[in-house]
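Q: Everything below, folded, please.
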Amino acid sequence: MKRYVLMLALLGGVLASCSKNEEETKKPLTPEVPQAPQGGLVEAGKAYIVLPEVGGANQPNQVYVDLSSGKMTKIKRDTWDLAFYCGEDFRVLLNASLAMSVKPTEYTDITKFVVPDRSILFEDDPRFPAQKLISKHLIDDPRGILQEQTGLEGTGTAIAQVSSTEEANKVYLLNMGSEISTTTPEVGGVNLQGAHRGFMKIRITRSGNDYKIAYAKNDELEKINTLTITKNPEYNFIFLNLSSGKTVQVQPKKKDWDLCFTPSTSWFSTQKEKIASPSNSVTYFPDMIISNLHGGTKATIFQSSDKSEEKRNQEYSAYNKEKALRIDFSQEKYNNQMIIGRNWRDNQLGNLVRNELYYLIKDGDGNHFKLKILSMKNDKGERGYPAFEYELLK
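A: The predicted structure is shown next:
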């Protein structure tokens, strides 16, 4: 119990504003290192800097970065609600960047009233982030693994696999999450969640190789909207905006991005051996870096031998492709889109870059990139302005 209380205290620091003596001093970007090009191909052996436009302390944007070209794709994170998997399986994801969650019902008739349940919401006070039990399976597996794993609660998608048996597909109560906050926090803090976006009810079935979704406000008994979603193998997912009833372009094609900067719901730990721990739980985090697992991107983390930034820079400079090729990314431990996740920043203070770390990224085409994160703030000390340096290894 003491350990759990300690983790609650530590989590409070993740999203809280810090005191001035804790604030990260933003380091000037190295002038001789150019910003990555927005298109074309990066040159192997040459260092580049990338400044993802997350949008400041409210972090309104999701930013997708393609390391091969340096191209960034920015999208406002409330543009979409559900993502429909384009692979062989039939899986649907929630928009984790809005702190969405679901709860299954026991029936298949979507015309029935679904009682709202505020217990599945994530709190909107950034100083006191809510924690939820993994066993309730309110969110998708943050590791990006779509299938449930035997004996591990909360794994797989929160909406069950869409079955070819019509009657097996239940109605779900859908928590639409929170609007993007426009409240400016104290310097060095974040404020992600605005007003609650309400509840809806949804039911997803299959029609051949397509998805069929029926959806409505949770108290609507007659006006039920329906839509067919067709898979596109060039993409990982097709994204749907429930307000407009239209699909929207969110992610680039599956091989055209590697990292996404975004807030997201997640677990305290995404390591397999810690998933079943009673101290593990679900909450909503800022400053996440998610790798394109479904497009074949894998990542790993290195820590400098004496845990210092100076030593990190020395080891980073010496890191080469020969060393990179020794990493066997086929191992199960790398089957995780949250390898970087929130691990790149200090999880106790929440707003300091861990400058002793550097990273190796292998994309879906087999290219290897080394990467180090330079900062997470602008010159005013405002959070939500990340910068990183990377290099294609030759």
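
Q: drop to CA atoms for contacts and neighbour counts, all remaining ones
A: Noted.

Q: residue boundaries of the strands in the stretch 51-200 of the chain?
A: 61-65, 72-76, 82-85, 92-94, 101-104, 171-175, 178-180, 193-196, 199-207 (DSSP state E, counting those that start in this stretch).

Q: quick one: contacts for the closest residue in space to Val65 that isn't next to it in sequence?
A: Setting aside the residues directly before and after it, Val65 is nearest to Met72 in space (C-alpha to C-alpha, 6 or more residues apart in numbering), at 4.6 Å. With C-alpha atoms under 8 Å, 6 or more residues apart in numbering as the criterion, the residues that contact Met72 are Gln38, Pro52, Val63, Tyr64, Val65, Asp66.

Q: and which of the residues you listed is nearest to Ile290?
A: Set against Ile290, the nearest of the contacts of Met72 by C-alpha to C-alpha is Tyr64 (9.3 Å).

Q: List the residues that contact the residue nearest the centre of the chain.
A: Residue closest to the average C-alpha location in the chain (C-alpha atoms, centre = their mean): Ser264, at 4.6 Å. Shown in contact with Ser264 (C-alpha under 8 Å, 6+ apart): Ala96, Ser97, Leu98, Ala99, Tyr284, Phe285, Pro286, Met288.

Q: Quick one: which of these is the most crowded by neighbours?
A: Leu98 (29 neighbours; other C-alpha atoms under 10 Å).

Q: Gly177 is in contact with that residue, correct?
A: Yes - in this structure, Leu98 is within contact of Gly177 by C-alpha atoms under 8 Å, at 5.1 Å.

Q: Now do Ile340 against Met288, distance only.
A: Plainly put, Ile340 is 8 Å away from Met288 if you go by C-alpha to C-alpha, to the nearest Å.

Q: ok, back up a step: closest to Glu148 out of the strands of the stretch 51-200 of the chain?
A: Distances from Glu148 to each of the strands of the stretch 51-200 of the chain were compared using C-alpha to C-alpha; the shortest belongs to strand 92-94, at 13.3 Å.

Q: In terms of secondary structure, what does the closest one contact?
A: For strand 92-94, the contact count by 3 or more C-alpha pairs under 8 Å, 6 or more residues apart in numbering; DSSP states H and E identifies strand 82-85 as packing neighbours.

Q: related to what we said a few turns ago, neighbour count added to the contacts of Met72, as a markdown table?
A: As requested, the contacts of Met72 are arranged in a markdown table below (neighbours: other C-alpha atoms under 10 Å):
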| residue | neighbour count |
| --- | --- |
| Gln38 | 15 |
| Pro52 | 22 |
| Val63 | 24 |
| Tyr64 | 28 |
| Val65 | 26 |
| Asp66 | 21 |
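
Q: Output the residues you listed as a markdown table; include the columns distance to Lys246.
A: Rendered in a markdown table, the data for the contacts of Met72 read as follows (distance: C-alpha to C-alpha, whole Å):
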| residue | distance to Lys246 |
| --- | --- |
| Gln38 | 29 |
| Pro52 | 27 |
| Val63 | 21 |
| Tyr64 | 21 |
| Val65 | 25 |
| Asp66 | 26 |
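
Q: Also this sequence, please, to line up against the first:
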Amino acid sequence: MNRFRIIIICCLAVFAFTGCKKDKVDYKYPQPFDGQTVQLPGISGNEEGFYAANSVFVDFSKGVVSTARRDSWNLGLYPGADFKAIINHSMGAMAINTGKTDIAAVGAADSIAITQDLTNGTLDFRSSQSSKRIDPVIGTAAEYLSGLTLVKVGATEGESPVYIVSSGMAGTTRNRIPPATGPIIDPSLLQFPWYKFKVYQTVNGYTVKYGLLNAQAFSPATINKNLSYNFNYMSFNSKNVNVEPAKSLWDIEWTWTTYKDANGKPDSTNNFVMVNYLGGVGAIQYTITATKTFENFTAADLANVKDEDYVRTRDAIGEKWRDLIADPNDATKTKNLSKIKGNLFYVIKDGEGNVYKLRFKTSSNLDGGAMGRPVIEYRLVQGIANPSL
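A: The predicted structure follows:
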């Protein structure tokens, strides 16, 4: 028995010694995604590529591509210290302040103020007043946010004006509404409904009171501020909705959007690429030369690149990467096909400091691709080890 006790005591001593031994542990944080060639799924269903219904988001460092239907939201509410609201730029929505604060008192008659600016019976971005009815289309994060004055968010319900907003028609086949002349518009005739709404502050965020143009009953929606996102979104059909990924989880967005034409006037455009400028993402455009190409651009080429060289604006890439060419098969002459500019590529710095190079490979049948399903290639140039991964 004593012999067994001695054996047990010796074993316990060995275990105690090895348990006290201090091992060296090397922590290896996951590295950013190396990159890929990927087709962006702009098509949601059976729609033509020109009318691609999805906005597509790409997170370079995690290799994730996600989508959101462009018509899935009406308002975006800013979660920062200020109270700001946006309307749906990806559908070409437009809004007007009725000058009233009683939402029940606003009806179809108030739509006359909008229809007076219609062009050929269409809610046209080229109308003389359109620039007053859309959110900013260019600018840095600070410039964009300071320019969000279209929708006033009141401190109380009584201080909040009532707005009439079109749901937007950009990139859809439903692109006409009844003529501006004649009797007051019956909202039931509008292919995309017009709504009335007002937005006011709450302790943790916003309350939105809304309804169809002639509605008298309202079901307010409460949207709490969530700082993980650039904006917190709502739909007049389903209230809270997810649209953009969290601001740290995307770098570029391919979509339709309100923008400007060649003369700087408000317009809408497809195949538009936004960097996540509100999330700190920036881009540098490079023209390919004999010595500088997408393939041979490496970390060594970043030696003379300063952080301020990265352009952090809404249209840092925008529509610069492609040309629009009239579709030879379009009898209406209203649809333009996209064709990539093969002599350009971009260097992207994400919000965490990772640097990628990006090029567009196809965008329509004019360059060997498919409209609504552009193909991009991005590759890691310089990575930052990130413990959060």
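
Q: TM-score of the superposition?
A: Overall, the chain-to-chain superposition scores 0.72 on the TM-score scale (TM-score structural alignment, normalised by the length of the second structure); 318 aligned residues with a C-alpha RMSD of 3.2 Å.

Q: hang on, the earlier thing: which of the strands of the stretch 51-200 of the first structure sits closest to Asp256 of the first structure?
A: Taking C-alpha to C-alpha as the measure, those were each checked against Asp256 of the first structure, and strand 61-65 came out nearest at 8.3 Å.

Q: residues contacting Val153 of the second structure?
A: Phe83, Lys84, Ala85, Ser160, Lys198, Val199, Tyr200, Gln201.

Q: Asp125 of the first structure: neighbour count?
A: For Asp125 of the first structure, which is what you asked about, the neighbour count (other C-alpha under 10 Å) is 14.

Q: again with the one 5 residues further on
A: Look at Ala130 of the first structure: counted by other C-alpha under 10 Å, it has 19 neighbours.

Q: what sits against it?
A: Neighbouring residues of Ala130 of the first structure by C-alpha under 8 Å, 6+ apart: Phe122, Glu123, Thr283, Tyr284.

Q: quick revisit: find the nearest non-adjacent residue to the residue nearest to the centre of the first structure, please.
A: Closest residue to Ser264 of the first structure in three dimensions, ignoring its sequence neighbours and counting by C-alpha to C-alpha, 6+ apart: Ser97, at 4.4 Å.

Q: ok, so what distance separates the counterpart of the one you found in the second structure from Ser128 of the second structure?
A: In the second structure, the residue paired with Ser97 of the first structure according to TM-score structural alignment is Ser90. In this view, Ser90 of the second structure and Ser128 of the second structure are 21 Å apart by C-alpha to C-alpha.

Q: Then His89 of the second structure?
A: When distance is defined by C-alpha to C-alpha, His89 of the second structure is 18 Å away from Ser128 of the second structure.

Q: do Gly211 of the second structure as well
A: Here Gly211 of the second structure is placed at a distance of 27 Å from Ser128 of the second structure (C-alpha to C-alpha).

Q: Surely Asn270 of the second structure and Gly171 touch.
A: Yes - here Asn270 of the second structure reaches Gly171: they are 7.4 Å apart, a contact under C-alpha under 8 Å.

Q: So for those two, which residues contact both of them?
A: Taking C-alpha under 8 Å, 6+ apart as the contact rule, Asn270 of the second structure and Gly171 both touch Phe50, Trp256.

Q: Look up the closest residue to the aligned residue in the first structure for Tyr346 of the second structure, ignoring the ones flanking it.
A: For Tyr346 of the second structure, the aligned residue in the first structure is Tyr359 (criterion: TM-score structural alignment). If the residues on either side of it in the chain are set aside, Tyr359 of the first structure comes closest to Ile301, at 4.6 Å by C-alpha to C-alpha, 6+ apart.

Q: now the one you found: how far from Ser269 of the first structure?
A: Relative to Ser269 of the first structure, Ile301 of the first structure is positioned 15 Å away (C-alpha to C-alpha).

Q: So for the two, which sits in the more crowded spot?
A: Here Ile301 of the first structure and Ser269 are compared on neighbour count by other C-alpha under 10 Å; more neighbours surround Ser269, at 19 against 16.

Q: What is the equivalent residue in the second structure for Ile275 of the first structure?
A: Using TM-score structural alignment, Ile275 of the first structure lines up with nothing in the second structure.

Q: Which residue is the nearest non-sequential neighbour of Phe83 of the second structure?
A: Computed as C-alpha to C-alpha, 6+ apart, the closest residue to Phe83 of the second structure that is not its neighbour in sequence is Val153, at 6.2 Å.

Q: Contact partners for the nearest residue to Lys265 of the second structure once chain neighbours are set aside?
A: Take Lys265 of the second structure and drop its neighbours on the chain: the residue closest to it by C-alpha to C-alpha, 6+ apart is Arg126, 6.9 Å away. Listed by C-alpha under 8 Å, 6+ apart, the contact partners of Arg126 of the second structure are Thr119, Lys265, Pro266, Asp267.

Q: and which of those residues is nearest to Thr140 of the second structure?
A: Proximity to Thr140 of the second structure was ranked across the contacts of Arg126 of the second structure by C-alpha to C-alpha; first place goes to Pro266, at 18.1 Å.

Q: Just want to check the distance between the residue lying closest to the closest one once chain neighbours are set aside and Met94 of the second structure.
A: Spatially, and ignoring its direct neighbours in sequence, Pro266 of the second structure is nearest to Lys260 (4.3 Å; C-alpha to C-alpha, 6+ apart). Lys260 of the second structure sits 14 Å away from Met94 of the second structure when distances are taken as C-alpha to C-alpha.

Q: How about Thr67 of the second structure?
A: As it turns out, when the distance is counted by C-alpha to C-alpha, Thr67 of the second structure lies 23 Å from Met94 of the second structure.

Q: Neighbour count for these two, which is higher?
A: Neighbours per residue (other C-alpha under 10 Å) separate Thr67 of the second structure from Met94, with Met94 holding more: 27 against 22.

Q: give me every residue that touches the counterpart of Leu213 of the second structure in the first structure.
A: When the first structure is aligned by TM-score structural alignment, Leu213 of the second structure is paired with Asn218. Applying C-alpha under 8 Å, 6+ apart, one finds that Asn218 of the first structure lies in contact with Phe113, Val114, Val115, Pro116, Leu173, Phe199, Met200, Lys201.
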